[in-house]
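In: Dropping a prediction and its sequence here:
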Amino acid sequence: MNYFVDTHAHIYHEDFKADRADMLQRCRDAKVDKIYMPNVDHESIDDMMELESRSEGMCHSMMGLHPCSVKRGFEKELYIVENWLAKRQFAAVGEIGTDLYWDKTLFDLQTEAFNIQVTWAKKYRLPIVIHCRESIDETLALIEKAKDDNLTGIFHCFSGNAEQAKRIISLGFLLGIGGVATFKNGGLDKVLPEISLDHLVLETDSPYLAPVPYRGKRNEPSYIPIVASRISEIKRVTTDEVRITTSKNATSLFNHV
């Protein structure tokens, strides 16, 4: 494959309002031809789907409820997600999962919302895209309980250790690798040598987590080649190998959507 895939980018975000068209052109120039957009909650749906409709096949929507949007009364949010999943095809159910970084008191609600959405992913035979900040082991336990032949997906923004990576792979999931791979103390330089490219996909999480040398600034999908280059250095393979294999992995997972 002669193009890159960004498997996780919030490019409908207001941070791109002033230069969204230019940003998409920079993506094309960088050979980032496919961008997958995770939903957050009901407020992000319209902007996400409008961008998808105007992108000429470049941008693809997921549908899900982000764990940081799971509050008391989250059932109303899930009703909206369920309705959309029944209406049309999406690339994945996402971004879903758990988050113990911002608020540890809502974990039970996050778990309930996650399990419900996993059920829908199985029903519609869609992959899931998982957020698990400070909660990889807890989320792995949930996946191990729910796992069957119809459940697969991506552990987005993976920053765990080699043991956790191998556990994820054993469950048939991919690791989403982004800007953290370029961080001096990101830790992935110790993990990636032990993991085959066959289990990796590239992502930015734009507008967040920009890679070095843009760390601290707005991230965008055109920076995907920087992540690929860093992975190639760590794994001692060519950037072309990284591009070809990770793009193939992403395309296969998202069922050519």
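Out: Good, I have the coordinates.
In: okay, CA-based contacts and neighbour counts for the rest of this
Out: Will do.
In: In contact with Pro38, which residues?
Out: Counting by Cα atoms under 8 Å, 6 or more residues apart in numbering, Pro38 touches His8, Ala9, His10, Ser61, Met62, Met63, Gly64, Gly94, Glu95, Val129.
In: Which of these fall in strands?
Out: Ser61, Gly94, Glu95, Val129 (DSSP state E).
In: among the residues you listed, who's most crowded?
Out: Highest neighbour count within these: Gly94, with 32 neighbours (other Cα atoms under 10 Å).
In: give the contact list for it.
Out: By Cα under 8 Å, 6+ apart, the contact set of Gly94 is Pro38, Asn39, Val40, Met62, Met63, Gly64, Leu65, His66, Ile128, Val129, Ile130.
In: let's bring in a second one:
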Amino acid sequence: MQLIDTHTHLYSEEFKNDLPEVMQRADKASIKQFYLPAIDSSTHEAMIALEVAYPDSCHAMMGLHPCSVKEDFQKELNIIKDWLDKRPFVAIGEIGLDFYWDKTHIEQQYEAFKIQMEWALERDLPIAIHARESLDECIATVKPFSKRGLKGIFHCFGGTTEQAKAIIDLNFYLGIGGVFTFKKANMPEVLKDISLNHIVLETDAPYLAPVPYRGKRNESAYLLYVAEALANSKEISLEELANITTGNAKKIFKAQ
């Protein structure tokens, strides 16, 4: 059995003291591939270093997180553009809109989001979307790009069944993580009639740890708890769920 963590920040400071053990625990839990979304230029070095250290399993994306979009966001985009021109990446992300933390630069967030989606289309790359308190707005913004062939993942999906269907209509995947195990989120009911063919798994480590580790540091090994909860909800074996979601992840990232 093989599981893929499609969204994990294993290069974060939170893992600096025990990364080898974190990777060993993930391997023991059958998580074999890790996709690393970028945040901004302050994390590029650590992210690339992790990919170099684990070239067969860690795969870097490149993009500007909406929470890092400020007045001078164009400087960050120029750095990202230089990276994209210099070497290959598996995706552009994580990008999108965040209306939870700070609404000061909403206009700039939209502009940065659209610019990076254009880059994804130019390079035939998928995108990883951050949509906190902005899911409907992200769906609307992505729609014209999806009509031109853009694909990707709505990371950390926690919306309604209607929003899930709208994302699927865009030919995008739903990134399902620890939130699925939170009772108040009611995600098993939301995804009750949603086919696994539209779902990939993620942790967003070190954030959003699933039950029974909620509130603690998340790590990729805990993806197994998400997989087990989703398999139980869908009343299928863990192996079947792994085969389907791993296949979806390989398809979106064009992996072997």
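Out: Sure thing, it's come through. Owing to the predicted nature of the structure, the values given are computational and were not obtained by experimental measurement.
In: what's the TM-score for these two chains?
Out: Structural agreement between the overlaid chains, expressed as a TM-score with TM-score structural alignment, normalised by the length of the second structure, amounts to 0.98; 256 aligned residues with a Cα RMSD of 0.9 Å.
In: what separates Ile45 of the first structure from Glu203 of the first structure, distance-wise?
Out: Computed as Cα to Cα, to the nearest Å, the Ile45 of the first structure to Glu203 of the first structure distance reads 20 Å.
In: which secondary structure element contains Glu51 of the second structure?
Out: Glu51 of the second structure is located in helix 41-53, with elements delineated by DSSP states H and E.
In: distance from that helix to the first structure after superposition?
Out: Using mean Cα distance after the TM-score superposition for the first structure, helix 41-53 of the second structure ends up 0.4 Å from its aligned counterpart in the first structure, as a mean over the superposed pairs.
In: which other residues reach that helix?
Out: By Cα under 8 Å, 6+ apart, helix 41-53 of the second structure touches Leu10, Tyr11, Ser12, Leu36, Ala38, Ser57, Cys58, His59, Ala60, Glu76, Ile79, Ile80.
In: Put the buried members of those into a ChimeraX selection.
Out: Buried subset of those, written as a ChimeraX selection, criterion 16 or more other Cα atoms under 10 Å:
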select :10,11,36,38,57,58,59,60,76,79,80
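In: could I get the contacts of helix 41-53 of the second structure as JSON lines with distance to Lys192 of the second structure?
Out: Rendered in JSON lines, the data for the contacts of helix 41-53 of the second structure read as follows (distance: Cα to Cα, whole Å):
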{"residue": "Leu10", "distance to Lys192 of the second structure": "31"}
{"residue": "Tyr11", "distance to Lys192 of the second structure": "34"}
{"residue": "Ser12", "distance to Lys192 of the second structure": "34"}
{"residue": "Leu36", "distance to Lys192 of the second structure": "29"}
{"residue": "Ala38", "distance to Lys192 of the second structure": "32"}
{"residue": "Ser57", "distance to Lys192 of the second structure": "32"}
{"residue": "Cys58", "distance to Lys192 of the second structure": "32"}
{"residue": "His59", "distance to Lys192 of the second structure": "31"}
{"residue": "Ala60", "distance to Lys192 of the second structure": "32"}
{"residue": "Glu76", "distance to Lys192 of the second structure": "40"}
{"residue": "Ile79", "distance to Lys192 of the second structure": "42"}
{"residue": "Ile80", "distance to Lys192 of the second structure": "39"}
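In: Tell me the one of the contacts of helix 41-53 of the second structure nearest Phe253 of the second structure?
Out: Within the contacts of helix 41-53 of the second structure, distances to Phe253 of the second structure taken as Cα to Cα reach their minimum at His59, with 9.8 Å.
In: Test my guess that that closest one contacts Ala38.
Out: No: using Cα atoms under 8 Å, His59 of the second structure makes no contact with Ala38, being 10.7 Å away.
In: Just give me the closest of the ones in strands among the contacts of Pro38 of the first structure to Phe158 of the first structure.
Out: The shortest gap between Phe158 of the first structure and any of those belongs to Val129, at 11.4 Å (Cα to Cα).
In: give the contact list for that closest one.
Out: Contact partners of Val129 of the first structure, counting by Cα under 8 Å, 6+ apart, are Pro38, Ala92, Val93, Gly94, Glu95, Ile96, Gly153, Ile154, Phe155, His156.
In: what about 7 Å?
Out: Ala92, Val93, Gly94, Glu95, Ile96, Gly153, Ile154, Phe155, His156 (Cα atoms under 7 Å, 6 or more residues apart in numbering).
In: Now do the helices in the second structure.
Out: For the second structure, the helices identified by DSSP state H occupy 19-28, 41-53, 73-86, 106-123, 135-146, 161-169, 187-190, 223-234, 238-252, in order along the chain.
In: from the contacts of Pro38 of the first structure, which two are the most distant?
Out: The widest separation within the contacts of Pro38 of the first structure (Cα to Cα) is 14.2 Å, between Ala9 and Gly64.
In: Could you provide the ones in strands among the contacts of Pro38 of the first structure in CSV, with additional columns for distance to Pro193 of the first structure?
Out: Shown next, in CSV, are these (distance: Cα to Cα, whole Å):
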residue, distance to Pro193 of the first structure
Ser61, 32
Gly94, 28
Glu95, 27
Val129, 24
